[in-house]
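A.B. asks: coordinates only, sequence not included:
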């Protein structure tokens, strides 16, 4: 049983572990299940489905939906907010890749 407890504790520390039901996720974000479905429908997050077919969200997904909610609260239509968040994520990925490539080039430059 200690191994099972360790596995469960490890899952709860994992930002991508789908620990939140739709109801808990909506309550944590101060929104509605319909809002979560709309963000999912826009393809921004894809919650895991339980064996019973219920949506389950991870903390990382809740952060994404929370960012969408901030934009919607500022008056941005939900579809536009989802697109903005998607583009922000793409930009972050590109900047991270750029930093990594520069680091590798710098390392090569100091080796010669």
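C.D. replies: It's in. The structure displayed is predicted, hence computed values, not measured ones.
A.B. asks: C-alpha only now, for contacts and for neighbours.
C.D. replies: Fine.
A.B. asks: what segments of the protein are helices?
C.D. replies: Along the chain, the segments classed as helices by DSSP state H run 2-13, 22-29, 33-41, 59-73, 78-111.
A.B. asks: and here's the other structure:
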């Protein structure tokens, strides 16, 4: 791997750059919270060759959202389900918008 390839990974939201300890520290939470979020299948950290959990920036954003909900009193299992449903809704809205754009380009209305 070249130095340029290493630096490219720093910009990759999906690159598992953070250890569990560092991720917990960044989120202001515990490693147990991160384990619970993983057990609820909200995020699945990559495992290093030594078997240690590694998290990406994208996964940290999801965990931070779960932390917000839990801090507001939502049970962790419910918080994880809410986030999954929010993600599914966002994806459905994106697909719907694509269909609308495609339909509009196939059937443009003409002003008269």
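C.D. replies: Nice, thanks for sending it over. Please read these numbers as outputs of a predicted model, since none were measured by experiment.
A.B. asks: fetch the TM-score of the aligned pair.
C.D. replies: The TM-score (TM-score structural alignment, normalised by the length of structure 1) is 0.94; 109 aligned residues with a C-alpha RMSD of 1.2 Å.
A.B. asks: coming back round to it: tell me the most buried of the helices of structure 1?
C.D. replies: Highest mean neighbour count of the helices of structure 1: helix 59-73, a mean of 18 (counted as mean count of other C-alpha atoms under 10 Å).
A.B. asks: which bit of structure 2 covers that helix?
C.D. replies: The alignment of helix 59-73 of structure 1 onto structure 2 (TM-score structural alignment) covers residues 57-71.
A.B. asks: now the matching stretch, how far from the centre of its chain.
C.D. replies: Put simply, stretch 57-71 of structure 2 sits 8 Å off its chain's centre (C-alpha atoms, centre = their mean, to the nearest Å).
A.B. asks: mean per-residue distance, it to structure 1?
C.D. replies: Once the two are superposed, stretch 57-71 of structure 2 sits an average of 0.3 Å from its aligned residues in structure 1 (mean C-alpha distance after the TM-score superposition for structure 1).
A.B. asks: contacts for that stretch, please.
C.D. replies: Contacting residues not belonging to stretch 57-71 of structure 2 are listed as 13-17, 23, 27, 29, 34, 37, 42-43, 45, 76, 79-80, 83 [C-alpha atoms under 8 Å, 6 or more residues apart in numbering].
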